[in-house]
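>>> Got a predicted structure here, sequence first:
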Amino acid sequence: MTAGFVPWPDEFARYYRERGYWRDRTLGALLDDGARRWPSRTAVVDGARRWSYAELNSRATRLACGLRARGIGHGDRVLVHLPNVAEFLSLTFALFRIGAVPVLALLPHRRTEIVHLARLATPVAYVVASELRNLAYAVPEIEHVFVVGDPGEFTAIEDVAAEGEPGEGPGPDDIAVLLLSGGTTGLPKLVPRTHNDYDYNIRASAKLCGFNGDTRYLAVLPMAHNFPLACPGVLGTLSTGGTVVLGAGADPGAVFPLIKAERVTATALVPPLVLVWLDAAEEPEESTVDLSSLGLLQVGGSRLKAEAARRVTPLLGCALQQVYGMAEGLLNFTRFGDPDAIVNDTQGRPLCADDEVRVVTDGEEPVPPGDVGELLVRGPYTIRGYYRAAEHNAGAFTSDGYYRTGDLVRRLPSGELVVEGRVNDVINRGGDKIPVEEVENLLMAHPAVHDVAVVGIPDDVLGERSCAYVVARGTPPTRKDLIAHLTELGVAAFKQPDRVRFVRSFPRNGLGKVDRKALSTLEIRS
């Protein structure tokens, strides 16, 4: 077992095997199976390039052999810093084959983040897109630099491939991939997902979402994110014989024609992009594009406000599935056939019957049913600790192995969760607690509000006051308009924003979540 990794206790591991969650298969077998069962079927579409399952498998095998020949093997970390290109998939499967561990950096990451990840993960190789290759000079301790595209003075990834046999692979309890934590403050932590737990994550998600050989999944979110990678995402698509269509971005002007041309059946977005798509679908030039093949739009990464959720099916013509999860493990989905009220107003219920969910007070006592509390979870695909983070783990996990998500939720009698915000996203205004998600949802119901983020700002008298940052739809409303709207809805005066600021867009972190700290700092400076 890799140093710095916290395993599941033996009794839990034994139970998860008995229940069939853990099959003791490694993720490299996923592509082996696909190449054997559907060799000529298209696995990935990347612009004009179309790779069959057999070709993707061959490329992954040859790359695995080449990496092994350079001394890269079991347990070694490889920092991967790529956009949505086919080489991301061949590399990832090559690393799965030899037991090396991809560390998935996000494309917007630059020197600060890359140096941090290199120090934390101590990778032996850095695989980077050509336009970012100069970042390699910031991490000279990394022995190998492989480049997708023009390599400059480094080594092109295609020159690494070699004939031969990859050799002995990893064990099912070994780390398969190091994902990045999704918090909005501080540098990312590393989330160690094993072959066993991630295999279940992929397989169960694909089954729940009805993925099969006819699935054509469009990856517009970066594949380095857990959501489009494995929930069920590109790996879930490949596990069922479907086709992955890679998009360079989510701009409707490019993506809507791609959906039509490739007959895309499913995709996933974060809420800000949903709003962009919905607005585009109302424009005459975009509304005529045939999106009839699109059957499923998954939305996750942060909460989709109910007002936006209700617009999805009428405007895009597809089913909406809300997905609430985290790189650390737990996944919740709304199900096909759920009533509209569940799909639009909740974030679904857990994927697995053995996802152990607790909703607790500050003192970790259970809250009454329907009340808001912090979500704690443990289960067959939720980690027991961050990688090389013993001090942080002491606070992030309970003594009996529950992960403290930091999310505030309500659990309905039917089992669905409603995300109400973050533990630190409650504004304390003179002792009155303001749940920002609630206020944001109410403001979103105003027809002139496109998007909104409510943040706390320091105040000498009250401790904190609230400020609503608003992206307007058309002519911006005044603060007076918004206060009148909230008053009409019966909202308590202390919850109504003390200030309103209008912006074109919000600062966001690499996972697309609103950077509330940056907004608070902006307001303090102003």
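Noted; the coordinates are in hand. Predicted, not measured: the structure shown is a model, and the values here were computed from it.
>>> Please make it C-alpha for all contacts and neighbour counts, starting now.
Fine.
>>> where's Arg473 relative to Arg335, distance?
31 Å (CA to CA, to the nearest Å).
>>> Compare these two (neighbour count), which wins?
Higher neighbour count among Arg473 and Arg335: Arg335, with 18 against 14, using other CA atoms under 10 Å.
>>> and the residue minimising distance to the centre of the chain, what does it touch?
Centroid check for the chain by CA atoms, centre = their mean gives Phe227 as the closest residue, at 3.6 Å. Applying CA atoms under 8 Å, 6 or more residues apart in numbering to Phe227 gives the contacts Gly233, Ala268, Gly300, Gly301, Gly325, Ala327.
>>> could you say which helix or strand contains it?
If you go by DSSP states H and E, Phe227 is part of helix 226-230.
>>> immediately after that helix, which helix or strand?
Going down the chain from helix 226-230, the next helix or strand is helix 233-239, by DSSP H and E.
>>> Packing partners of that next one?
helix 28-37, helix 195-208, strand 216-219, helix 226-230, strand 243-246 (3 or more CA pairs under 8 Å, 6 or more residues apart in numbering; DSSP states H and E).
>>> who wins for proximity to Arg77 among these?
Checking the helices and strands packed on helix 233-239 against Arg77 by CA to CA gives helix 195-208 as the closest, at 14.9 Å.
>>> what about the most far-flung residue of the chain relative to its centre, helix or strand, and which?
Outermost residue of the chain with respect to the C-alpha centroid, by CA atoms, centre = their mean, is Val461; its distance is 39.0 Å. Under DSSP H and E, no helix or strand contains Val461.
>>> One more: the one 3 residues further on?
Under the criterion DSSP H and E, the helix or strand holding Glu464 is strand 463-472.
>>> got another, please set it beside the one above:
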Amino acid sequence: MKTDNRQDHDYLFLDRLERADARKTAVVDLNGGRPVALTFGELNELSDRAAQGLIDLGVEAGENVAYLLPNGWEFVVLTLAIWKAGAVACPMLPALREREIPFIMRKSNSKVLIIAEEHKGFRYGELIGRILGELPGMRSLITIKPGSPARRKTSLGGLAAQAPDRARLGRRRPGASAASQLLFTSGTTGEPKGVVHTHGTLGHGVAAHVEALGLTPDDRVWIPSPMAHQTGFLYGMSLALYLGATQICQSVWQMDTARAAIEEHGATFVQAAMPFLADLTRVSAPPKGLGAFVATGAPVPRKLAQEAAEKLSCKVVGGWGSTESCMISVGSVRAYGEASWNTDGRAIAGRDMKVTDEEGRTLPPGKEGLFKVRTPAMFTAYLDHPEWYEAAVDPDGFFNTGDLAVIDEEGNLRLTGRVKDIINRGGMKVPVAEVENVLYQMDRLRDVAIVGMPDERLNERICAYVSLRNAEDTLRLDELTAYLKSQGVAKIYWPERLEVIGDMPRTTTGKIQKFILRQSIADKLGAELQWTSRAE
């Protein structure tokens, strides 16, 4: 469905790119010793050439192309190149390792894998060499080494070496209904879900967000969130492309780089998880210049929002979205007040949200229930699992988010809990069932329960409760994480605290009562904090 009478091409990123001022700076990449800048004209030309390179590799229209890259100009160029080749962008988080990469390659049926040579000291070529036997469908491996975009024959792993056949590219040009993005998001089934979006759904997702926040081409969009995550991909990179605005890319979270993005390169807008806001606010001499910070992933604590508004001199607003639905609500920057940051905002134009009971009856304001949303930016499929889509989206087009929420009399949304058993660590969703399933294979463990524990900076951290087969045995956290590492589980999903208990609290039907464990660790952390305060 559409929210107005504009044509599809008004929303499509490739069309918006062509209409941008070719002389204007499109990308500023702050990685490495010196910033790298590309104009819109250079971005268009490079992505044309890289698209030709992909076609010459045999990439077909509609084919998924997997790439594992940090934030930077290469990520932007390759995303556009994949789209111009008529293919589907399938980005992977740089933190993924032996366990996740083969799964995504198999599920996406990607015949091409594009990797960074190195990121944060990790060499991806060595990793791929170890798992080649698990990638039987991979036809081409492209390794991108650091280099200047001006060196067309060697940059982008050689993909941009040849001049493009623009007539051929024109025949590959995707329409609004063509698949655009395949993102894998953690679920409760133990198997990551492949979320499929079209060029039209992603374009609608950005267009309404831009209007809600009053953003313009004069804004400068800072992207510290991973571009392989929907926050950085859609509300960083793609939002800047839609606006014809400059995007400022940061791949490693360092305060000096963040300060440079804001104070030297003029960043005015950022959408990111709350930990970024906390770090910016609490550093000595917080950087000034941001106009708006949209904090997603968790409601902003009152104290932090007040400190941020004062110390950063910017407006802090909350918001809610998902990989499947894109952004549904956002706080107001025009009628700025406590509800802007102390809630998840009001519905964006053209988006519907409601709270229902288990029978699907809409509940009145102030009542907690199942949170459901409807939007023209809704995903179109779960890859290879139509039954998951049918279970999640009802005949009226409402997506059951799996979250619990309250909508107040003024229409402000407050997420109150989750039906899904997923930990929200700084805006990154942890696949609890998958981690538990791996740990259950550890011989020394009898029972495992992964729960979130409260954290002031990240909202939640990961706590593992375990009971041991041998009551006289002991287990340390580093032994637990070493096992997860040996099984190829990404470090971002490792527990950060271990609690060894005799027996798990259970219901009469045998299910582990995780709410008791969550309360137990929250109480223990609170007691430890009080003890530390008294000791000081």
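Cool, got the structure. These numbers were taken from a predicted model, which means no experiment stands behind them.
>>> TM-score for these two?
Overlay of the two chains. TM-score (TM-score structural alignment, normalised by the length of the first structure): 0.75; 436 aligned residues with a CA RMSD of 3.2 Å.
>>> Look through the first structure and tell me its longest helix.
Secondary structure of the first structure per DSSP state H: the longest helix is helix 53-69.
>>> Downstream of that one, the next helix or strand is which one?
strand 77-81.
>>> still on that earlier bit, would you mind giving the helices and strands packed on helix 233-239 of the first structure as CSV with distance to Pro380 of the first structure added?
Output for those, formatted as CSV (distance: least, CA to CA, whole Å):
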stretch, distance to Pro380 of the first structure
helix 28-37, 19
helix 195-208, 6
strand 216-219, 26
helix 226-230, 15
strand 243-246, 27
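>>> can you tell me which of those comes nearest to Leu67 of the first structure?
For Leu67 of the first structure, the closest of those is helix 28-37, at 15.1 Å, according to CA to CA.
>>> how about the helix or strand following that closest one, aligned to which bit of the second structure?
Using DSSP H and E, the helix or strand that follows helix 28-37 of the first structure towards the C-terminus is strand 42-46. Alignment of strand 42-46 of the first structure against the second structure: residues 25-29, by TM-score structural alignment.
>>> how big's the offset between that stretch and the first structure?
Compared with the first structure after fitting, stretch 25-29 of the second structure has a mean deviation of 0.7 Å; criterion: mean CA distance after the TM-score superposition for the first structure.
>>> hmm, who's touching that stretch?
35-40, 43, 72-73, 241, 244-250.
>>> before we move on, what about stretch 117-136 of the first structure?
With CA under 8 Å, 6+ apart as the test, stretch 117-136 of the first structure has contacts from 72, 76-83, 103, 105, 110-111, 114, 139, 142-151, 157, 388.
>>> Just the buried residues of these.
For these, a burial check counting by 16 or more other CA atoms under 10 Å picks out 72, 76-83, 103, 105, 114, 139, 142, 144-148, 151, 157, 388.
>>> Look up how far Arg410 of the first structure lies from the closest residue to Asn332 of the first structure other than its chain neighbours.
Nearest residue to Asn332 of the first structure, sequence neighbours excluded (CA to CA, 6 or more residues apart in numbering): Pro350, at 4.2 Å. Distance check for Pro350 of the first structure against Arg410 of the first structure: by CA to CA, it reads 13 Å.
>>> The first structure: which residue goes with Lys111 of the second structure?
Superposed on the first structure with TM-score structural alignment, Lys111 of the second structure falls opposite Val124.
>>> tell me, how many neighbours does that match end up with?
Neighbours of Val124 of the first structure (other CA under 10 Å): 19.
>>> repeat for Ala272 of the second structure
With neighbours defined by other CA under 10 Å, the count for Ala272 of the second structure comes to 24.
>>> which residues does it contact?
Counted by CA under 8 Å, 6+ apart, Ala272 of the second structure has contacts Ile223, Pro224, Ser225, Thr231, Gly232, Phe293, Val294, Ala295, Thr296.
>>> Trace it over to the first structure, please.
Counting by TM-score structural alignment, the partner of Ala272 of the second structure is Leu269.
>>> Pull up the gap between its match and Ala206 of the first structure, please.
Leu269 of the first structure is 17 Å from Ala206 of the first structure, where distance means CA to CA.
>>> do the same with Gly213 of the first structure
Counting by CA to CA, the separation of Gly213 of the first structure from Ala206 of the first structure is 11 Å.
>>> Give me the distance between the two termini of stretch 373-387 of the second structure.
End-to-end distance of stretch 373-387 of the second structure (CA to CA): 19 Å.
>>> Pull the distance from it to the chain's centre.
17 Å (CA atoms, centre = their mean, to the nearest Å).
>>> what's the answer for stretch 188-208 of the second structure, then?
The answer for stretch 188-208 of the second structure is 11 Å, by CA atoms, centre = their mean.
>>> what does stretch 228-238 of the second structure give?
7 Å.
>>> Kindly report the same for stretch 197-215 of the first structure.
16 Å.
>>> What's the local residue count around Gly66 of the first structure?
Residues near Gly66 of the first structure, counting by other CA under 10 Å, number 23.
>>> which residue packs closest to the residue mapped onto it from the second structure, ignoring adjacent ones?
Matched by TM-score structural alignment, Gly66 of the first structure corresponds to Gly53 in the second structure. Of all residues not flanking Gly53 of the second structure in the chain, Leu159 sits nearest, at 4.5 Å (CA to CA, 6+ apart).
>>> what's near enough to touch that neighbour?
Counting by CA under 8 Å, 6+ apart, the residues that Leu159 of the second structure touches are Arg49, Ala50, Ala51, Gln52, Gly53, Leu54, Lys153.
>>> Of those residues, grab the buried ones for PyMOL.
Selecting just the buried residues from those in PyMOL takes one command, with 16+ other CA under 10 Å as the test:
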select buried, resi 49+50+51+52+53+54
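>>> Which of the contacts of Leu159 of the second structure are still contacts in the first structure?
Counting by both residues aligned by TM-score structural alignment, their matches' CA atoms under 8 Å, the first structure reproduces these contacts from these: Ala50, Gly53, Leu54.
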